[in-house]
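Novice: coords below, sequence missing:
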């Protein structure tokens, strides 16, 4: 009998066409596309073909609002704290432009963070970027952050889950280090939203960014930005879009008044097709149940870890299972070639820096884990 919980969630496999022809274990790169999302995308196309621009005012703006409310509910937040952006880069650019660096010009990040998170500040010549080192290349001891954060620190920015190791950070000590120094705390949740619980206020973040591309199965073109209500008024961007303006449909071009809510950080017209596909993914996510999804991903992850270790593979993962997420790195001398060979067998995974990267989602099965490990051994 399988020890993987919530076998009832396998009923959702029929929602994802790729699972009918492939063993898809690469959700940390791109979540599978659902029939629900494809149907909603067809609805969007039909509205464009029948209503034209009037669809904007009568329906599409409502769908944008629905997406923001859905994200707010999922994150235990207020809709006024949620903004949409074309990408995490766009969201971070807006936030970066709103910070005063004249008295505090130090940004603290982790050396294991995804480049996008760091590039926003490396591109500036008025800040110093300090990277907190890792001893093992897997995680960063949470107590270490306090050593690098001081009265010059404007922002502490780091990942909830490290993309290259799947390591889940303990955010509370990092938040405390930022708070004690009077710095803002920003969390990149692009690899966490959809596979572990996200509650930005509970982890004492000021800013949290994520998107539907990966574990939320909504596709590219939109990012979700949460800004703590108490911080919004003090953060005034110096880059702007008409979606960030108060009373945007007054079309004033002689003055700019920002919205009072997190919408002030919106970067341009949202990608309406992705609004629709994201709603499809989030709808399935809600129906499947967050807690059930998280429990199943954790069990499938431990299953693939056990199978890989029994097969003699070297893994790059956290020693403590509590710090693991649904991303497993398996050492391979020629990881790109291994990924290509697996693809020839209709097994889809990815690779990073000498490792094959596998990421089981709630719609995967223990049988697929075994099939993957057997093929990788072969």
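Specialist: That came through fine. As the structure is a prediction and not an experimental result, all values here were calculated from the model.

Novice: only C-alpha atoms for contact and neighbour calcs from this point on.
Specialist: Will do.

Novice: let's verify residue 139: helix, strand, or coil?
Specialist: Classification of residue 139 by DSSP: H, G, I helix; E, B strand; the rest coil places it in coil.

Novice: brain fart, residue 83
Specialist: strand.

Novice: can you show me the strands along the stretch 101-250 of the chain?
Specialist: For the stretch 101-250 of the chain, the strands defined by DSSP state E, counting those that start in this stretch occupy 106-110, 128-132, 153-159, 184-188, 207-210, 223-227.

Novice: deepest in the core, which of these is it.
Specialist: A comparison of the strands of the stretch 101-250 of the chain by mean neighbour count, using mean count of other CA atoms under 10 Å, puts strand 223-227 on top with a mean of 27.

Novice: by contact count, what packs against that strand?
Specialist: The contact analysis (3 or more CA pairs under 8 Å, 6 or more residues apart in numbering; DSSP states H and E) places strand 223-227 against strand 82-85, helix 88-97, strand 207-210.

Novice: contact partners of stretch 72-83?
Specialist: Outside stretch 72-83, the residues within contact range by CA atoms under 8 Å, 6 or more residues apart in numbering are 68-69, 71, 198-201, 224-229, 261-266.

Novice: pasting the second one now:
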């Protein structure tokens, strides 16, 4: 077990621009601070663009490959492909456009998905797509409910590894993927709240034929425009929504009416020209994480300890459970992701009041979320819960 305060104090000097030691930043599940080296990455891109002009793309793609290799290592996935895009939405839409929705118009998902997935599926549902929203509770029969929805009209199952409201971990992906595989159904996993929080070996979990959405905005500290779609190396899907970056190898060929080609590479679901500065920034963060020994095991250990500490200090405040309570009481180490989820009918009011005092949290409907980060100290954790009690007393 690591010493979380020792780790935090080791890291704090590297986040001087965000002033993490003097601020209660508890949106670690949504937007973590960027280390100072990220600014160096931004400047490096400008200088490379000025020096190399149109040849800058060779250098930009080297940075993207650094990010891909980080993810391959994190997921124990040496053979996986990782397509980069500015958002998971761009990747999701490209992937959706490759499904045989004419003949298999059914999608199975859950009632606990983030807006990026829910909104797009619901809008397509209005245009005739058939979407089955399976309740995640009770958890004991979750797999059976998912499998019961699978039929020969189903294109895909889409679900999270860590739920964005409750912070609960979905422990059923292997069983669901196995059932889907037997029926020729694709599986898309939203891992925005799992990457860098809950270690996953894709090989050991038998998820090598699955598709995984990954975002750098939260726990990776990569900031915006660093999202990836992980897909199997033998993938032959042909997205209908496709950009010219998906087939560099054919650009010099004469144009004709033959079928659209795709490179057998990480670029299969890519769009077009993008701003590479975000990859430069993120590559610097990857380097810092390695220098500071922030392995997947260290990251998991410190998140577990900090969320457990948040829970402990929350319970110490002895607040009225009719006004505010834990979203769940399951064991943090086994069942929880990287933030503490609290339920209150006044969640948004509480969040707004905390923000007025410079305390950063966030709220989703009746859910109030407190997300620590590797640079968060135990003193800050205790303080934020004391401030929470003060805030509630004024409402």
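Specialist: Perfect, thanks for sending it. This is a predicted model, so every value here is computed, not measured.

Novice: quick one on the thing from earlier: tabulate the strands of the stretch 101-250 of the first structure (a markdown table), appending distance to residue 7 of the first structure.
Specialist: Converted to a markdown table, those look like this (distance: least, CA to CA, whole Å):
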| stretch | distance to residue 7 of the first structure |
| --- | --- |
| strand 106-110 | 37 |
| strand 128-132 | 41 |
| strand 153-159 | 31 |
| strand 184-188 | 31 |
| strand 207-210 | 28 |
| strand 223-227 | 30 |
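
Novice: is it possible to get the helices and strands packed on strand 223-227 of the first structure out as a markdown table so that each row also shows distance to residue 76 of the first structure?
Specialist: As requested, those are arranged in a markdown table below (distance: least, CA to CA, whole Å):
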| stretch | distance to residue 76 of the first structure |
| --- | --- |
| strand 82-85 | 11 |
| helix 88-97 | 20 |
| strand 207-210 | 13 |
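
Novice: of these, flag the one that's most buried.
Specialist: Each of those was scored by mean neighbour count; the highest is strand 82-85, a mean of 28, by mean count of other CA under 10 Å.

Novice: that one against the second structure, how far on average?
Specialist: Overlaying the second structure shows strand 82-85 of the first structure at a mean distance of 1.1 Å from the equivalent residues (mean CA distance after the TM-score superposition for the first structure).

Novice: dump the residue contacts of residue 191 of the second structure.
Specialist: Taking CA under 8 Å, 6+ apart as the contact definition, residue 191 of the second structure lies against 160, 161, 162, 212, 213, 214, 215.

Novice: circling back: of all the helices and strands packed on strand 223-227 of the first structure, which one is nearest residue 146 of the first structure?
Specialist: With distances scored as CA to CA, the stretch of those nearest to residue 146 of the first structure is strand 207-210 (19.1 Å).

Novice: all helices for the stretch 101-250 of the second structure, in order.
Specialist: Taking DSSP state H, counting those that start in this stretch as the criterion, the stretch 101-250 of the second structure carries its helices at 115-126, 142-149, 173-182.

Novice: with mean neighbour count and distance to residue 90 of the second structure added, can I get those helices in a markdown table?
Specialist: Below are the helices of the stretch 101-250 of the second structure laid out as a markdown table (neighbours: other CA atoms under 10 Å; distance: least, CA to CA, whole Å):
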| stretch | mean neighbour count | distance to residue 90 of the second structure |
| --- | --- | --- |
| helix 115-126 | 14 | 10 |
| helix 142-149 | 16 | 26 |
| helix 173-182 | 17 | 24 |
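
Novice: tabulate those helices in a markdown table, adding columns for distance to residue 192 of the second structure.
Specialist: Listed next are the helices of the stretch 101-250 of the second structure as a markdown table, based on distance: least, CA to CA, whole Å:
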| stretch | distance to residue 192 of the second structure |
| --- | --- |
| helix 115-126 | 11 |
| helix 142-149 | 21 |
| helix 173-182 | 15 |
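
Novice: out of these, nearest to residue 290 of the second structure?
Specialist: Closest to residue 290 of the second structure of the helices of the stretch 101-250 of the second structure, according to CA to CA: helix 173-182, at 29.0 Å.

Novice: now for that closest one, which elements pack on it?
Specialist: Using 3+ CA pairs under 8 Å, 6+ apart as the contact definition, the elements that helix 173-182 of the second structure packs against are helix 142-149, strand 186-190.

Novice: need these in a markdown table (columns: distance to residue 309 of the second structure).
Specialist: Compiled in a markdown table, these are given as follows (distance: least, CA to CA, whole Å):
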| stretch | distance to residue 309 of the second structure |
| --- | --- |
| helix 142-149 | 29 |
| strand 186-190 | 27 |
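
Novice: out of the ones you listed, which comes closest to residue 55 of the second structure?
Specialist: The closest approach between residue 55 of the second structure and any of these, judged by CA to CA, belongs to strand 186-190 at 34.4 Å.

Novice: give me the stretch of the first structure that that closest one matches.
Specialist: Under TM-score structural alignment, the match for strand 186-190 of the second structure in the first structure covers residues 184-188.

Novice: distance of residue 54 of the first structure relative to residue 65 of the first structure?
Specialist: Going from residue 54 of the first structure to residue 65 of the first structure by CA to CA, to the nearest Å gives 17 Å.

Novice: good, wrapping up.
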